[in-house]
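> Pasting the sequence and the predicted model now:
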Amino acid sequence: MKKITIAIDGFSSTGKSTLAKQLAQHLGYVYVDTGAMYRAVTLFAMENGYIGADFFDKESLVNSLPFINLQFHFNPELGFGEMYLNGTNVEREIRTIEVSGFVSKIAEVSEVRAKLVEQQQQMGKGKGIVMDGRDIGTVVFPDAELKIFMTASPHTRAQRRFDELQEKGQDVSFEAVLKNVVERDHIDTHREDSPLRKATDAFEIDNSELDRDQQFAKVLELVNLRSKTL
């Protein structure tokens, strides 16, 4: 079958990355977690004192963008690439609730989006790629052969995120996670630059009642259909 570009967009904690990894491994495609890229920039901003609970020094962050190097290094034990920020593996650090609390604000910055979108488009030039994020089907790859838009109820997504953080040993309340999910939804859908929205030609999947296997089977059917008809 012909290799295609698969763009997966959707709300936070809908399992976009999990699905994208499954597809990439099954198809032998490259997987790119764009959310990890924005999280890495967020971590950089936090570590350098550019953002906090009551302040955001956008100008300093924008001026520092040339000094931010992002790379994915493939981990054969995990089966996917881990995020490296300026040569350091930050895969664990970028998944905290603290980073989640600031990442949507970082993603609103047009200069940040321009830098990362350019990198993402370069990664996908050769097709055979699965990329997930917020604007993949609308901005990064508007001509992608297959676009998926994932959604689920806020409560369902918060519970999934809470369970994930608990498994990692992070001390956080369900109420805090739900608040973060709702706030991120609002910021992501209302920002001026590349807001989260469903592409007109995307297939919407509400996975509130689907397990991972059911979801994977449903999307794989779409992949096979698109690959065969091109």
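Perfect, thanks for sending it.
> From here on, just use CA atoms for contacts and neighbour counts.
Will do.
> nearest residue to the most centrally placed residue in the chain other than its sequence neighbours?
By CA atoms, centre = their mean, the chain has its centre lying nearest to residue 35, at 3.0 Å. Distances taken as CA to CA, 6 or more residues apart in numbering place residue 133 nearest to residue 35, at 5.7 Å, with adjacent residues excluded.
> hold the first one in mind and look at this next one:
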Amino acid sequence: MSSITIAIDGYSSTGKSTLAKKLAKALNYVYVDTGAMYRSVTLAAMQAGAINNGKIDRTKLKSLLKSVEISFQLNEKTGNGDVILNGKNVEEEIRSLEVSKNVSNVAAISAVRKKLVEQQQQMGKGLGLVMDGRDIGTVVFPSAEVKFFLTASPEKRATRRYKELLDRGDNVKYADVLKNVQDRDYIDSHREDSPLKKANDAIEIDNSDMGLEEQLERMLSYTKDVIELQ
């Protein structure tokens, strides 16, 4: 079977990572969560004092980038790749609402995108790969053989994210989560460097009212058809 690159882009809380992991597992492909990489940089910036009350010290952040090392380590219990930031497992920390509030602004900084896109492209060399994010099909892998773009209403996405955070034990309000989703949509779509947009050749999936298995079946069927033609 041929090995191809599968790019999954879309708005926050559309289930990109969950679907990408399942698709990679079904195909026995490598999965890379690029959103986790941007969250890791955001966490590092927060810990270093480069972000205060939502304001980013860009000079300090750019200097910090030189010492940021991100990798993925298999979690034997979950079967997924946990994020390792400078030798520490930060999988739980990067999923907090506080990181979510800052990640889109950090991801809009060209120096951050340049560093992580280079790493992402290196990860994909010669592999059967599934990668999800905001600009995978447009910037990181514009020649990917398969591209998907996921979307859903802000309210549906906020409800999903709210439930996830409550299940984690976080003390959050639905109104705050909805505002975060809407703010991230605007920042992701309007940033100057690599804005979130659907690639011309991407398959769009609105999963506002679609279950996980239905989405996975549709994506897997389409991908297998493409692989057979390689």
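Here it is on my side, so go on. No experiment lies behind these values; they were computed from the predicted model shown.
> Can you calculate the TM-score here?
TM-score of the superposed chains, computed with TM-score structural alignment, normalised by the length of the first structure, equals 0.99; 230 aligned residues with a CA RMSD of 0.7 Å.
> before we move on, back to that, which of the residues in whichever strand or helix holds the residue nearest to the centre of the first structure are buried?
Assigned by DSSP states H and E, residue 35 of the first structure falls within helix 34-47. For helix 34-47 of the first structure, burial by neighbour count (16 or more other CA atoms under 10 Å) applies to 34-46.
> And for stretch 182-198 of the first structure?
By 16+ other CA under 10 Å, the buried positions in stretch 182-198 of the first structure come out as 182, 184, 185, 187, 188, 193, 194, 195, 196, 197, 198.
> in the second structure, which spans are helices?
All helices of the second structure, identified by DSSP state H, fall at 16-27, 34-47, 58-65, 97-107, 110-123, 154-168, 174-190, 212-229.
> And the first one, what does it pack against?
Using 3 or more CA pairs under 8 Å, 6 or more residues apart in numbering; DSSP states H and E as the contact definition, the elements that helix 16-27 of the second structure packs against are strand 5-10, strand 30-33, strand 129-133, helix 212-229.
> Relative to residue 94 of the second structure, how far out is residue 12 of the second structure?
According to CA to CA, to the nearest Å, residue 12 of the second structure and residue 94 of the second structure sit 14 Å apart.
> Kindly report the same for residue 206 of the second structure.
26 Å.
> The residue nearest to the centre of the first structure contacts residue 131, doesn't it?
No - using CA atoms under 8 Å, residue 35 of the first structure is not in contact with residue 131; the gap is 9.6 Å.
> re earlier: let me know the closest of the buried residues of stretch 182-198 of the first structure to residue 71 of the first structure.
The shortest gap between residue 71 of the first structure and any of these belongs to residue 194, at 22.9 Å (CA to CA).
> Count the residues that sit near the spatially closest residue to that closest one that is not a sequence neighbour.
Take residue 194 of the first structure and drop its neighbours on the chain: the residue closest to it by CA to CA, 6+ apart is residue 135, 6.3 Å away. Around residue 135 of the first structure there are 25 other residues, counting by other CA atoms under 10 Å.
> contacting residues for residue 135 of the first structure?
The neighbours of residue 135 of the first structure, taking CA atoms under 8 Å, 6 or more residues apart in numbering as the test, are 9, 194, 195, 196, 197.
> which one of the residues you listed is nearest residue 165 of the first structure?
Nearest to residue 165 of the first structure among the contacts of residue 135 of the first structure, with distances taken as CA to CA, is residue 9, at 22.0 Å.
> Return the residue of the second structure aligned against that closest one.
Matched by TM-score structural alignment, residue 9 of the first structure corresponds to residue 9 in the second structure.
> ok, now how distant is that match from residue 104 of the second structure?
15 Å.
> Those two - which one has more neighbours?
Taking other CA under 10 Å, residue 9 of the second structure and residue 104 do not tie; residue 9 has more neighbours (28 against 23).
> Is it correct that the more buried one is in contact with residue 144?
No - using CA under 8 Å, residue 9 of the second structure is not in contact with residue 144, being 11.9 Å away.
> Spit out the residues that contact those two alike.
Common neighbours of residue 9 of the second structure and residue 144 (criterion: CA under 8 Å, 6+ apart): residue 137.
> With distance to residue 171 of the second structure added, can I get the helices and strands packed on helix 16-27 of the second structure in a markdown table?
Putting these into a markdown table (distance: least, CA to CA, whole Å) gives the following:
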| stretch | distance to residue 171 of the second structure |
| --- | --- |
| strand 5-10 | 27 |
| strand 30-33 | 26 |
| strand 129-133 | 27 |
| helix 212-229 | 26 |
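> Which among these is found nearest to residue 202 of the second structure?
Judged by CA to CA, the one of those that comes nearest to residue 202 of the second structure is strand 5-10, at 8.7 Å.
> Tell me which other helices or strands the closest one touches.
helix 16-27, strand 129-133, strand 146-151.
> Would you mind pulling the contact partners of that strand?
Residues outside strand 5-10 of the second structure that contact it (CA under 8 Å, 6+ apart): 16, 20, 124, 127-137, 141, 144-151, 196-198.
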